[in-house]
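# This is the structure alone, sequence omitted:
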């Protein structure tokens, strides 16, 4: 049991270590900070890599409290914070990397720039599923590629976490959207308003001929890396085409892109958390995402199974085995 001045958190002490419930002091906000009572923590594949010690780029030393995504209620603010007040429901991509406490805790001290008021028409559990995938999709499509009405957009991996958000954002900004996926996700892709492309049975030449009259797509958002990124380079329009990737690992020949005089942008959503730079952009993106959610234009897919601290291992295992149907979220406190 936690006391008035302490909180419970889940901590791992080494790579691939077990989660242990610990007690620690509740931090107090200083300038620019907000103390949030955490309601829910979203689990991303990156959280699994950090736990396994396989995400050196996240710079999270052990022992660590994990959890990058968070939704909860403001309980205290720094003296200079006026745009959030006690009782506000907020969400954000707020920690779990670079030595910063994550959201698998009853309270989290957060840089106010990372936060936005959660959408009013969904639960905090649903809001906790949003930050990383929404920010990643937004930075690629809107900040980098400047998606707009009239664009033809191809999302590679359109049924995945970032992919299904990218499809919806492209639609919300007026683009004509196409998405690659496996046959089992065809109906879901169509329900989002995109044209389904079976990546297992359709070649680049075939879908370019069928959907672009062989001219290529204005924007290709790649969410999977590997060979799919090479296919993205072949799929964009000459001169004006723009490939964006949120998973640009590996070695690739950019010759196909260069021969089209097209451009490429990488997305590394952790940078503000790691460097302290451009943090306010995260909050700005989530404010816009809240508006789109309230307008019915954005809905992040949420796995229906509910987990709490006592079932954290099962929650992580579900993500690890890819048996989830949407984002897995752990409830930290009752709303």
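Received the coordinates, thanks. The shown structure was predicted, so the numbers you read here are calculated from the model rather than taken from an experiment. Numbering: from 1, shown residues only.
# hey, let's count contacts and neighbours off CA atoms from now on
Fine.
# In which helix or strand does residue 284 reside?
Secondary-structure element containing residue 284, defined by DSSP states H and E: helix 279-294.
# can you list contacts of that helix?
For helix 279-294, contacts defined as Cα atoms under 8 Å, 6 or more residues apart in numbering pick out 92-93, 113-121, 131, 134-135, 138, 172, 272-273, 298-299.
# and with 7 Å instead?
By Cα atoms under 7 Å, 6 or more residues apart in numbering, the residues outside helix 279-294 that reach it are 113-121, 135, 272, 298-299.
# Take this one as well and set it beside the first:
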């Protein structure tokens, strides 16, 4: 089969077109002909860092985690899927799991689900990693109807899904942004935009919560922005974050009694730990999509498999709005 492989980790020119062996089916797995994949920040990190990142596969490697495609063969013991089913998931591209930048993948059925019937293959491929991340973070933070929820980075891959899911759960949703284009997008998603360049944390907390703070904060920006999340949170508030690899003063979190939920959705893939939870979440996300409550946003620039280097450049540039998707 055709694949884009990385022999030496590094820049966006590290990808090489290659003919590799089509993967063999195994028990509990399905063979999927891939129609599309999407690029996530972790994909660019693996491509750049290689062995410096503990979750990276050994070279030569096929990267790519998300996909949507059609089932072509069933492994022993598989009874939830049929040949011809259209599926989606996040099932490869790290550790010992071959990735999705290829024509086929053999995927663990605990990491996939039937794709949303009302989404295209490209749209479905954009959803798994960011969708599972957003869902897990909001659920762990205990989001409920009528709560105030602030999403930092609401136009990013994870953030724009978190905004829609929080709305689906019945929350009063706000989201930070830094440009007029992002402001308009957040409004279109049904949330109240907050331009962090024009408003201080103290100002928007007073304006939108009467100074009480937000019940739940989903911080997909993380890093130094975590201090803003602590300041914006209500007493005994809940904070879910996807980017917490830093040293930080927890004094504010202590005196406010905050709960911090770190979301690292790759754990089931890396450690074969509760993988079936991903299949359940993907099924739930598909249902929410089919109800018209969730739709992934695709960046305007389309890429083919051979363009994967350019796709990585697009995501890393910070200019992409929504998910960068590659057609296989």
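Cool, got the structure. As the structure is a computational prediction, the values presented were derived from the model and not from experiment.
# Could you identify the pair within the contacts of helix 279-294 of structure 1 that is furthest apart?
Across the contacts of helix 279-294 of structure 1, the longest distance by Cα to Cα is 28.0 Å; it joins 121 and 272.
# So for these two, which residue has more residues nearby?
When neighbours are counted by other Cα atoms under 10 Å, residue 272 comes out ahead of the other of residue 121 of structure 1 and residue 272, with 16 against 13.
# wait, the more buried one sits on residue 114?
No. Residue 272 of structure 1 lies out of contact with residue 114 (Cα atoms under 7 Å); the separation is 9.0 Å.
# picking that back up, can you select the buried ones from the contacts of helix 279-294 of structure 1 in PyMOL?
In PyMOL syntax, the buried subset of these is picked out as below (16 or more other Cα atoms under 10 Å):
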select buried, resi 113+114+115+116+117+118+119+135+272+298+299
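# any idea how far the most far-flung residue of structure 2 relative to its centre is from residue 53 of structure 2?
The centre of structure 2 is farthest from one residue, residue 210, which by Cα atoms, centre = their mean lies 32.2 Å away. Residue 210 of structure 2 sits 43 Å away from residue 53 of structure 2, going by Cα to Cα, to the nearest Å.
# Also residue 257 of structure 2?
Residue 257 of structure 2 sits 33 Å away from residue 53 of structure 2, going by Cα to Cα.
# The two: which has the busier surroundings?
Ranked by neighbour count (other Cα under 10 Å), residue 257 of structure 2 and residue 53 place residue 257 first, with 15 against 12.
# Tell me the counterpart of that one in structure 1.
Under the alignment (TM-score structural alignment), residue 257 of structure 2 maps onto residue 261 of structure 1.
# ok, now residue 303 of structure 2?
Pairing criterion TM-score structural alignment: the partner of residue 303 of structure 2 within structure 1 is identified as residue 307.
# show me what contacts the closest residue to its match other than its chain neighbours?
Of all residues not flanking residue 307 of structure 1 in the chain, residue 330 sits nearest, at 4.9 Å (Cα to Cα, 6 or more residues apart in numbering). Neighbour list for residue 330 of structure 1: 40-42, 306-308 [criterion: Cα under 7 Å, 6+ apart].
# In three-state terms, label residue 330 of structure 1 for me.
strand (DSSP: H, G, I helix; E, B strand; the rest coil).
# Kindly confirm my reading that residue 141 of structure 1 is in a helix.
Yes. Counting by three-state DSSP, residue 141 of structure 1 is found in a helix.
# what's the nearest residue to it if we skip its chain neighbours?
Spatial nearest neighbour of residue 141 of structure 1, excluding adjacent residues (Cα to Cα, 6+ apart): residue 147 at 5.7 Å.
# Alignment lookup: that neighbour to structure 2.
Match for residue 147 of structure 1 (TM-score structural alignment): residue 143.
# Near its match, how many other residues are there?
Residues lying near residue 143 of structure 2 (other Cα under 10 Å) number 21.
# How far does the helix holding residue 284 of structure 1 sit from its chain's centre?
12 Å (Cα atoms, centre = their mean, to the nearest Å).
# ok, average deviation of that helix from structure 2?
Helix 279-294 of structure 1, aligned to structure 2 and superposed, deviates on average by 0.8 Å (mean Cα distance after the TM-score superposition for structure 1).
# Which SSE is immediately downstream of that helix?
Using DSSP H and E, the helix or strand that follows helix 279-294 of structure 1 towards the C-terminus is helix 312-320.
# Remind me what that next one packs against, helices and strands.
If you count contacts as 3 or more Cα pairs under 7 Å, 6 or more residues apart in numbering; DSSP states H and E, helix 312-320 of structure 1 packs onto no helix or strand.
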